[in-house]
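Trainee: sequence and predicted model, in that order:
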Amino acid sequence: MDSPLPPAAIKRLGQNFLVDPNIVRKIVSLAELTPTDTVLEIGPGRGILTEALCRAAGHVTAIEVDPRLHAYLTGQQRGLSNLTLVLADAMTYPIEHLPIGTIVVANLPYYLSTPLLFRLLNQHNRFHRLILMLQNEVADRLVAKPGSSAYGALSVMAQYTADITKAFKVSGQCFRPRPEVGSAVVLLRARKQGDLKPEEESRLATLVKAAFAHRRKTLANSLRDKGYDQKLVAAALNSLHIPLSARGEVLSITQFIELTRHLYGGFSSLRH
């Protein structure tokens, strides 16, 4: 009996299926998997990466939002005893229940990559390593430095929680259908302990998002618009020797941490 044909890609779901086995090998090699590792894959698609992950790791949980692909994969991957296929939305699936030390390996849907990244980064104490296929532009934002046009809230929060390497670019010819944008694979190694306590990290995230809410405005005006006390902001910037005319994009991660401490007050000393 012939195998069923795989479902066609749905454009609104950002489906571009990886078809190049060489790229699969490079991704799995970058992940440095062992037979004791637990892996989370988001968007397994037609399963080319899923099979390779199952051969390299102890257990793989693959989350697929498309019922057609989930049904197809259920039939195709029947022989993989260490695979758990889940029909769910990765934005709502309880990833916080996955084992500590789970490794994320995924070709993220490009239309949802930024909110998914923030969700994964919020669990940086759970996911020690993330190997992600992303739109090249998003990969550049992850590794961007202060003062560059790509530097933003995602850059700051990603670099606060992880050491990031843009590992390699991936040609559009490696996908079916071919995407309209370039792709890249990034490696994020989560830091075991950040500079701030968990409750302080949420304040940092709020401050950073406010700082980049209006890129053309000064940092002081952006924070004022988000409800921060203008006098307190001015005093904090002055204390840190940051000009009132500065925009958020020129601040380093260390400066954002120090600014958070000044604005909220009472923070413990930075932990190194």
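Mentor: Cool, got the structure. These numbers were taken from a predicted model, which means no experiment stands behind them.
Trainee: contacts, neighbours, all on C-alpha from now
Mentor: Will do.
Trainee: secondary structure class for the residue nearest the centre of the chain?
Mentor: Per CA atoms, centre = their mean, the C-alpha nearest to the average position across the chain is that of residue 117, at 2.6 Å. Per DSSP: H, G, I helix; E, B strand; the rest coil, the secondary structure class of residue 117 is helix.
Trainee: and for residue 49, the neighbour number?
Mentor: A count of nearby residues for residue 49, using other CA atoms under 10 Å, gives 24.
Trainee: actually residue 41, not the one I wrote
Mentor: Residue 41 is flanked by 23 other residues according to other CA under 10 Å.
Trainee: residues contacting it?
Mentor: 50, 60, 61, 62, 63, 104, 105, 106 (CA atoms under 8 Å, 6 or more residues apart in numbering).
Trainee: one more structure, for comparison:
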Amino acid sequence: MPKSKKSRSSSSHHVAPAKPYSTGGSLNNNNKNNPSDRKLTANTNLIAPNTSIGQHFLKNPAVVTSIIQKAAVKPTDVVLEIGPGTGNMTVPLLQRAKSVVALEYDPRMVREVLKRVQNSPEEHKLKVIQGDAIHSQWPFFDLCVANIPYQISSAIVFKLLAHRPMFRCAVLMVQEEFALRLSARPGEALYCRLSVNTQLLAKVDQLLKVGKNNFRPPPKVESRVVRIELKNPPPPVNFVEWDGMIRLLFNRKNKTLRSVLMTKSTLKLLEENRRTWKSLQQQQQQQQQSNNKSMTMHVDGDEETTDESIQQILEKILARHEYKDKRARNLDLDDFLQLLADFHTEGIHFSA
């Protein structure tokens, strides 16, 4: 876009400490020294996207309009936009929402999006925070709309799932395969830990498929827009324990649950967790007795002689609901919730 004369903008701009995004494992990065990118920038005076941090600008106005319509932005909404880039989606969001908080890592983009609204009626409604979306503290928002760098999609989704206070929904542009993982069902090839954890805490809808040519520069993968709506109230599950169990079972999702749980390393881990839990339970009992001014010193002294081994306990749990020969890839949320309850009944606990 043409350069404007320097002037002091009244839009709020906060600079926070930032860490660069990890570029490892990105599926949509192109070489930032791509000659075609340099040629495009030189010929059109457009700011060059930094693909090393996953910048692929959404350039199709029709797709932008569709995303905002599907997000159902209200005039009373505070919208969080992660990665506004040059502001192609920021401006129409400002026209519909009460305000927009734009979280941007690249200082060049901060300047661009501020210039985009300079001296416009929407200028006072925009607050730009420079920082890393993963490590920054997010402000209050009603709605999140974002075309996020694909290599940080998992981190962003998990941060959204854990964010409090609850927001109405998040509408995200993500890599197509990642989008399909979010809503994959038991037995499907893409069903994984991400699928289970997301579906425990939220409802996921596939909204829109977006082709590569809608971006500058085109990424190497297709994209999709998804809506994530948190379940309210959230399920009464300790998510740290839940994720610890799910992580363990999906580490080898094609193996039977018995094969996964009966390895020496897993048995040792679960035994250590069980001893820690029992020790904490005994401390709580002793504390309670002390508070009640009881002189009883009973601490289940004969428990050690009658204890089942961790392997025997696991065999009993797996036989209870015929889980022994089942695989994590085929279990649904109810199955995992039942397993976690059975583990807890037997004093077996997990950590992430």
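Mentor: Structure's in. What do you need? These numbers come from a predicted model, not from an experiment.
Trainee: any idea what the TM-score comes out to?
Mentor: Overlay of the two chains. TM-score (TM-score structural alignment, normalised by the length of the first structure): 0.88; 261 aligned residues with a CA RMSD of 2.2 Å.
Trainee: re the thing from before, quick one: what's aligned to the residue nearest to the centre of the first structure in the second structure?
Mentor: Matched by TM-score structural alignment, residue 117 of the first structure corresponds to residue 157 in the second structure.
Trainee: one more: residue 261 of the first structure?
Mentor: Using TM-score structural alignment, residue 261 of the first structure pairs with residue 341 in the second structure.
Trainee: average gap between the helix or strand containing that match and the first structure?
Mentor: Using DSSP states H and E, residue 341 of the second structure falls within helix 333-345. Compared with the first structure after the fit, helix 333-345 of the second structure shows a mean deviation of 1.6 Å (mean CA distance after the TM-score superposition for the first structure).
Trainee: ok, and what's touching that helix?
Mentor: Helix 333-345 of the second structure has contacts (CA under 8 Å, 6+ apart) with 196, 200, 242, 245, 246, 317, 349.
Trainee: biggest separation within these, which pair?
Mentor: Comparing every pair within these by CA to CA identifies 200 and 317 as the most remote, at 22.2 Å.
Trainee: picking up where we left off before, what subset of the contacts of helix 333-345 of the second structure is buried?
Mentor: Applying 16 or more other CA atoms under 10 Å to the contacts of helix 333-345 of the second structure, the neighbour count classes 196, 200, 242, 245, 246, 317, 349 as buried.
Trainee: so what's the residue nearest to residue 88 of the first structure when sequence neighbours are not counted up against?
Mentor: Nearest residue to residue 88 of the first structure, sequence neighbours excluded (CA to CA, 6 or more residues apart in numbering): residue 65, at 4.9 Å. Residue 65 of the first structure makes contact with 43, 87, 88, 89, 90, according to CA under 8 Å, 6+ apart.
Trainee: now, these that are in strands?
Mentor: residue 87 (DSSP state E).
Trainee: tell me which of the contacts of residue 65 of the first structure are still there in the second structure?
Mentor: When you map the contacts of residue 65 of the first structure onto the second structure and apply both residues aligned by TM-score structural alignment, their matches' CA atoms under 8 Å, the shared contacts are 43, 87, 88, 89, 90.
Trainee: and of the contacts of helix 333-345 of the second structure, the nearest to residue 232 of the second structure?
Mentor: Closest to residue 232 of the second structure out of these is residue 200 (11.4 Å), distances taken as CA to CA.
Trainee: my read: the closest one touches residue 235, true?
Mentor: Yes - between residue 200 of the second structure and residue 235 a contact is recorded at 7.4 Å, counting by CA atoms under 8 Å.
Trainee: quick one: residue 170 of the first structure and residue 186 of the first structure, what's the gap?
Mentor: According to CA to CA, to the nearest Å, residue 170 of the first structure and residue 186 of the first structure sit 11 Å apart.
Trainee: between the two, who's got more neighbours?
Mentor: residue 186 (25 against 19).
Trainee: find the nearest non-adjacent residue to the more buried one, please.
Mentor: residue 166 is the one closest to residue 186 of the first structure (CA to CA, 6+ apart), at 4.4 Å.
Trainee: which residue lines up with that neighbour in the second structure?
Mentor: In the second structure, residue 166 of the first structure lands on residue 206 (TM-score structural alignment).
Trainee: what is the neighbour count of residue 220 of the second structure?
Mentor: The tally of other residues near residue 220 of the second structure (other CA under 10 Å) stands at 12.
Trainee: state the distance from it to residue 226 of the second structure.
Mentor: 19 Å.
Trainee: same check on residue 86 of the second structure?
Mentor: Distance from residue 86 of the second structure to residue 226 of the second structure, by CA to CA: 22 Å.
Trainee: which residues touch the aligned residue in the second structure for residue 251 of the first structure?
Mentor: With TM-score structural alignment as the criterion, residue 251 of the first structure lines up with residue 331 in the second structure. Taking CA under 8 Å, 6+ apart as the criterion, residue 331 of the second structure is in contact with 186, 187.
Trainee: please apply the same query to residue 310 of the second structure.
Mentor: The neighbours of residue 310 of the second structure, taking CA under 8 Å, 6+ apart as the test, are 267, 270, 271.
Trainee: most neighbours among those residues, which one?
Mentor: Counting neighbours by other CA under 10 Å, residue 270 leads the contacts of residue 310 of the second structure with 20 neighbours.
Trainee: surely that one is in a helix?
Mentor: Yes - secondary structure of residue 270 of the second structure (three-state DSSP): part of a helix.
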